[in-house]
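>>> Turn this into a model:
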Amino acid sequence: MRRWRAEEQCRRRQYCGDVHRPELGRRDDSKDVRQPSDRVRHRHRLPGSRAFVHPPDGATIVPYLAKELPKVSADGKTYTLTLRKGLSYSDGTPVKASDFPATIERDFKLDSPGVGFFANIAGADTFSKTKKGHISGIVTDNAAGTITIKLNSPQGDFVNILATEFAAPVPAKTPAKDQSTTPAPATGPYMIQSFKPNKGGVLVRNPKFDDSLLGGNVPKGNPDKITIDIISDPTIALQRVINGQDDWNYHQPPPDRLGTIQSKYADQYKTYIPANLYYFFMNVREKPFDDPNVRKAVNFGIDRAALVRIYGGLGTPTENVMPPTYPQYKKLNLYPYNLAKAKALIKGCNCASTPIVIWNHDRDIDPKATAYLADQLGKMGFTNVKQKIVNAAVYWTTIGNQATKAQIGFADWFQDYPHPLDWFDVLLNGKRITQTHNNNYANANFPAINNQIDKLKKEPLLNAKINAEWAQVDKQVDQNAPWAAFLNRQFIDFFNADMDLTGSCYTNHVLYTFDFALACKK
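The predicted structure is shown next:
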């Protein structure tokens, strides 16, 4: 949750003072976006890192540091960008075309969870193994400002990938180590002035930002200063906003406070549903979940409506990988709640005594979901079920390390960009399984699904035919049951009474949710 405090009176729809934002710490332990503290999941993108192209509303890509959108060759394998002239980082260093390959190479050197996005670039596979030399498929000309990227095969989502923070350039000289406490210079309207892990940070205006150079594709922002404080207790965070100490609550309100918020503070909150999925992964390499019937039993044995209630009723039950906002979505209902059928499947596997450890982190309502799962596994017939709750700061890297051998556990996903590949290729393509920082927690590796993902990856456009094929992949995943998907969650943004929530002052970005850079006071 993040706290805002104005230190001087400002006129309506501007915010001239200091903005304080107490923030949930589970995914902000590193402010170097290449670092593995959080795969993606950067639900709130800092308004400092910007890429060559940019999704201002999350769904439409526009040129930012580049003069225009990439030029793509007829065979779909070569992308060419040209830098705008006169650009510099917040420290005055000129932005150069050669910063791009250095940035991608830095991603690999850091073992960033984003490197999988760039695996299709020619030479990236060799560089990922040696960390020496350069990626041969990226050629730049600083004098002309051009960047040419050669892919091994066509890739329909590559322009989206170029708009992610993993592709946002930093100066080529930036060290290949975590820069959280000595932030790299920025190209956006703000820069990170300071950051202290597990405590907070400060963002201030980038003195080198000039929106006239960028075609008006990024607003200047309203606050002059944004202070981030990390506060882990959602009840305390909520009360501080109610008291007027803080301006916005990143935390989701505790379920027992929802009624009060809706009745007493109806004009101080907004609800929204980002493209997200909450699910239980089942590691197909580990017993008993190497047995597909056991995985199907888990799907039959959880009541998804009950799990929605655990989250305060804010959400809808689901079995699908893709969220219902996607045009490729076709509702699946292969596993209606049937505890008797789940019991029969477990009885048939002769595995009821197999020790099971359920993994989860210690934040938000999520531990209650795995507590429910543990109870249901017991009802299905398993006799040795335990939970392993670990610190949220290390949870994702822990379960993403093959040495952990996590059998089953909680996971969620928030889109990096609106394309099916961000779900299936990143999370379920067996060819992208890694030893560490693995996003495929189930180690799902089904050849037919892998091959279909790879086939569809080459499609340059999403049309009705391709959308139907993605819907079929969704069904194939459900049939193989590496997950028990259960929830598309709804969220609440809660503000104190001084905040203006009208017009552009409240902008909820498709990818990064509330845009705090546009916040206003009444």
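>>> From here on, just use CA atoms for contacts and neighbour counts.
OK.
>>> Run through the strands of the stretch 151-300 of the chain in chain order.
For the stretch 151-300 of the chain, the strands defined by DSSP state E, counting those that start in this stretch occupy 190-196, 200-205, 225-230, 248-249, 269-272, 276-282.
>>> Export the ones you listed to TSV and append columns for distance to Phe486 and mean neighbour count.
Shown next, in TSV, are the strands of the stretch 151-300 of the chain (distance: least, C-alpha to C-alpha, whole Å; neighbours: other C-alpha atoms under 10 Å):
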stretch	distance to Phe486	mean neighbour count
strand 190-196	35	22
strand 200-205	33	21
strand 225-230	29	24
strand 248-249	26	30
strand 269-272	18	15
strand 276-282	5	24
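>>> Second input sequence below; structure requested for side-by-side comparison:
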Amino acid sequence: MRETTRRRRFALPVVVALLALVAAACGGNGGNGSGGTTNDAAFDPNDCQGGTLQVLNQRDITHLDPARLYTSGGGNIPSLLFRTLTTRNREGGAEGTKVVPDLATDTGKPSADAKTWTFTLRDNLKFDDGTPITSKDVKYGIERSFAPELPGGAPYLRDWLENAAKYQGPYKQPEGIKAIETPDDKTIVFKLRKPEGDFPYLATATQFAPVPKAKDTGTKYENKPVSSGPYKVESYEKNKLLVLTRNEHWSRDVDPERLACPDKIEITSGLDAAVINQRLSTSGGDDANAVTTDTELGPSELARVDSDPNLAKRVAKGHFPYVYYIAFNPKVKPFDNPKVREAISYAVNRQSVINAVGGTALADPATTYLPTQKSMGHKDYDHFPAGETGNPTKAKEVLAEAGFPNGLTIPLTHTTDKGAGNGPEVAAAIQDALKQAGITVQLNGLEDEAFNGTVEVPAKSPGAALFGWGADWPSGFPFLQPIFDGRQILAQGNYNIAQYNDPEVNQEFDDIAKLTDLSAAASRYGDLDEKIGELALTVPLYHGKDLALFGTNVKNTFVSDWTGKYDLAGLSVK
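Down below sits the predicted model:
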């Protein structure tokens, strides 16, 4: 996931003590990360139709064209409009990391070598204009995503499909992609150039949404997209208001994953974060029917939770799979010395880092690169055990072994974006902790564009930088391979900061990709994470949590570990 500075509103350290109470309030009845729901006593999925759901956001949706959206699992707002071959399981917690059928009848039938995947569409699928959805519509929707006129979608298919790397989309090459076959209106077949056991996860991406060729208007398609989901666009004023109403040609009979309870959904964007949280806290008038999909709790809301148990019940808690860490470039001295990297691993005070980002309600300490999701293959290890507050004495011992008995000075590059997980607050906490071990840290703050243009370019990449990484889907593949596969080292936009290139590890990625048993693949990714962790190429700092308020009338606010958010398609306001 190319979001190296994931935005987060951090609480002030003075309310850290209160955050533990928020965490407790979010358990059980608080919409938690283990399948819990909120206000469920009055929720009946068979009697939840009606009302208008209000969505209060800071940022507008980037595009309304499925080819230009970079989402997996159906996304959140996109999932209301666009169905894909597969999607995420609409349940809370870990159950939400499972991939399930959407337009297709199953999650795909692989060939023995996992290089051919076949999907069969459900019966009675229709667009919002009543025309049938066919496999050819899915194929055409995918082909559009290759058009240079429609950038922004996930890049995997260009690499995965057989002989598709140079395809320029249907406007320039109407003959289409030969590696995608549609032998009949219900069947679609994908031929890959190498085994890809994660293909069912990729098929959740919005590129797999069907688009009717007759209604395609190229770059103007997003002005009036044709819906395959439970809602359609009634009106749209960019950066202000998107209004969605029911698609009368959709029903739960052909879509068991989306409840689609509200009759209408109004998505207001361009709001200030403090205003959003205040409106959700007060929950007056229409705001009682409101949620947000991009604004987390701020300091004032966290403080109020301590004295307002009713407000605590309206906090949804999620765990989007994301890790913040120190990334080393061993090609730069002294980070070429493994003992130096190990010493820093012992010296880091994770508790001070967590305090800097808002406390234990917003972050969990991380000693592993992989987040804790079972679907990723997480293994609980700590190669450099130093407790949550670090071990400067052990760090000094290891530093002496490295040849620096009197300490050393190192640079640390970070973004200047306050509130980002790799921003100045975290950098200062690391600087203070390493000082206790005799390591002087010289901070180098860069604005986002300069940060990415430096850290993600191997020729310029510094010896140490604060970085963050999230998975495009909850599997070990998109979390580990871009960071540790030597074949993924790029001249620009490079995320393998260590420029790590081990042929055995590269081969292990290929071998795991052959597995179509996702549980077996997850176990192998966990083993690989543990093996790479011994090299101290990174210092995992923390895995983020997500806390968001919702209005008093909103029900069924479960949170999945795929998105870290509640699912708009499952909410009720009646």
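>>> quick one: TM-score?
Remark: TM-score between the superposed chains equals 0.80 [TM-score structural alignment, normalised by the length of the first structure]; 500 aligned residues with a C-alpha RMSD of 4.0 Å.
>>> mind putting the strands of the stretch 151-300 of the first structure in JSON lines, distance to Ile358 of the first structure included?
Compiled in JSON lines, the strands of the stretch 151-300 of the first structure are given as follows (distance: least, C-alpha to C-alpha, whole Å):
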{"stretch": "strand 190-196", "distance to Ile358 of the first structure": "32"}
{"stretch": "strand 200-205", "distance to Ile358 of the first structure": "31"}
{"stretch": "strand 225-230", "distance to Ile358 of the first structure": "27"}
{"stretch": "strand 248-249", "distance to Ile358 of the first structure": "30"}
{"stretch": "strand 269-272", "distance to Ile358 of the first structure": "30"}
{"stretch": "strand 276-282", "distance to Ile358 of the first structure": "9"}
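>>> Any idea which of those gets closest to Leu65 of the first structure?
Comparing the strands of the stretch 151-300 of the first structure against Leu65 of the first structure with C-alpha to C-alpha, the closest turns out to be strand 190-196 (15.1 Å).
>>> The closest one: average distance to aligned residues in the second structure?
Superposing on the second structure places strand 190-196 of the first structure at an average distance of 4.4 Å from its equivalents, by mean C-alpha distance after the TM-score superposition for the first structure.
>>> Run through who's touching that strand.
The contact list for strand 190-196 of the first structure, computed with C-alpha atoms under 8 Å, 6 or more residues apart in numbering, reads 31, 47-48, 90, 180-183, 185-186, 201-206, 209.
>>> redo that, cut-off 10 Å
29-31, 46-49, 89-91, 179-186, 200-209, 220-221, 223-230, 517 (C-alpha atoms under 10 Å, 6 or more residues apart in numbering).
>>> Just checking the distance from it to the centre of its chain.
Its chain's average C-alpha position is 21 Å from that of strand 190-196 of the first structure, according to C-alpha atoms, centre = their mean, to the nearest Å.
>>> Need the three-state assignment for Ser139 of the second structure.
Wrong residue type there; residue 139 of the second structure is Lys, not Ser. On the three-state scheme (DSSP: H, G, I helix; E, B strand; the rest coil), Lys139 of the second structure is labelled helix.
>>> show me the contacts for it.
Each residue near Lys139 of the second structure by C-alpha under 10 Å, 6+ apart is listed here: 176-177, 180-182, 188-190, 207-212.
>>> Farthest pair within those residues?
Pairwise distances across these (C-alpha to C-alpha) peak at 19.4 Å, for the pair Phe190 and Pro212.
>>> Tell me which of the two has more neighbours.
Legend: neighbour count by other C-alpha atoms under 10 Å for Phe190 of the second structure and Pro212, higher for Phe190 (23 against 20).
>>> corresponding residue for the more buried one in the first structure?
Residue pairing (TM-score structural alignment): Phe190 of the second structure is matched to Ile149 of the first structure.
>>> that's a strand at its match, yeah?
Yes. Ile149 of the first structure: assigned to a strand according to three-state DSSP.
>>> My read is that it contacts Ser136, right?
Yes. Between Ile149 of the first structure and Ser136 there is a contact at 9.1 Å, judged by C-alpha atoms under 10 Å.
>>> hang on, Leu528 of the second structure packs against Asp485?
No. Leu528 of the second structure lies out of contact with Asp485 (C-alpha under 10 Å); the separation is 11.4 Å.
>>> shared neighbours, these two?
In contact with both Leu528 of the second structure and Asp485: 505, 508-509, using C-alpha under 10 Å, 6+ apart.
>>> Relative to Ser145 of the second structure, which of the contacts of Lys139 of the second structure is nearest.
Gln207 (6.2 Å).
>>> so who does the closest one touch?
65-72, 74, 82-85, 138-146, 153-155, 157.
>>> so is the residue mapped onto Tyr542 of the second structure from the first structure in a helix, a strand, or just coil?
Aligned by TM-score structural alignment, Tyr542 of the second structure pairs with Leu487 of the first structure. At Leu487 of the first structure the chain is in strand, as set by three-state DSSP.
>>> ok, now Phe509 of the second structure?
Assigned with three-state DSSP, Phe509 of the second structure falls in the helix class.
>>> what's near enough to touch it?
Neighbouring residues of Phe509 of the second structure by C-alpha under 10 Å, 6+ apart: 476-477, 480-481, 484-485, 503, 521, 524-525, 528.
>>> Using JSON lines, lay out those residues together with secondary structure, distance to Leu121 of the second structure and neighbour count.
Listed next are those as JSON lines, based on DSSP: H, G, I helix; E, B strand; the rest coil; distance: C-alpha to C-alpha, whole Å; neighbours: other C-alpha atoms under 10 Å:
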{"residue": "Gly476", "secondary structure": "helix", "distance to Leu121 of the second structure": "28", "neighbour count": "29"}
{"residue": "Phe477", "secondary structure": "helix", "distance to Leu121 of the second structure": "27", "neighbour count": "21"}
{"residue": "Leu480", "secondary structure": "helix", "distance to Leu121 of the second structure": "32", "neighbour count": "22"}
{"residue": "Gln481", "secondary structure": "helix", "distance to Leu121 of the second structure": "31", "neighbour count": "19"}
{"residue": "Phe484", "secondary structure": "helix", "distance to Leu121 of the second structure": "36", "neighbour count": "24"}
{"residue": "Asp485", "secondary structure": "coil", "distance to Leu121 of the second structure": "35", "neighbour count": "23"}
{"residue": "Pro503", "secondary structure": "helix", "distance to Leu121 of the second structure": "40", "neighbour count": "12"}
{"residue": "Ala521", "secondary structure": "helix", "distance to Leu121 of the second structure": "26", "neighbour count": "24"}
{"residue": "Arg524", "secondary structure": "helix", "distance to Leu121 of the second structure": "32", "neighbour count": "21"}
{"residue": "Tyr525", "secondary structure": "helix", "distance to Leu121 of the second structure": "31", "neighbour count": "27"}
{"residue": "Leu528", "secondary structure": "helix", "distance to Leu121 of the second structure": "36", "neighbour count": "18"}
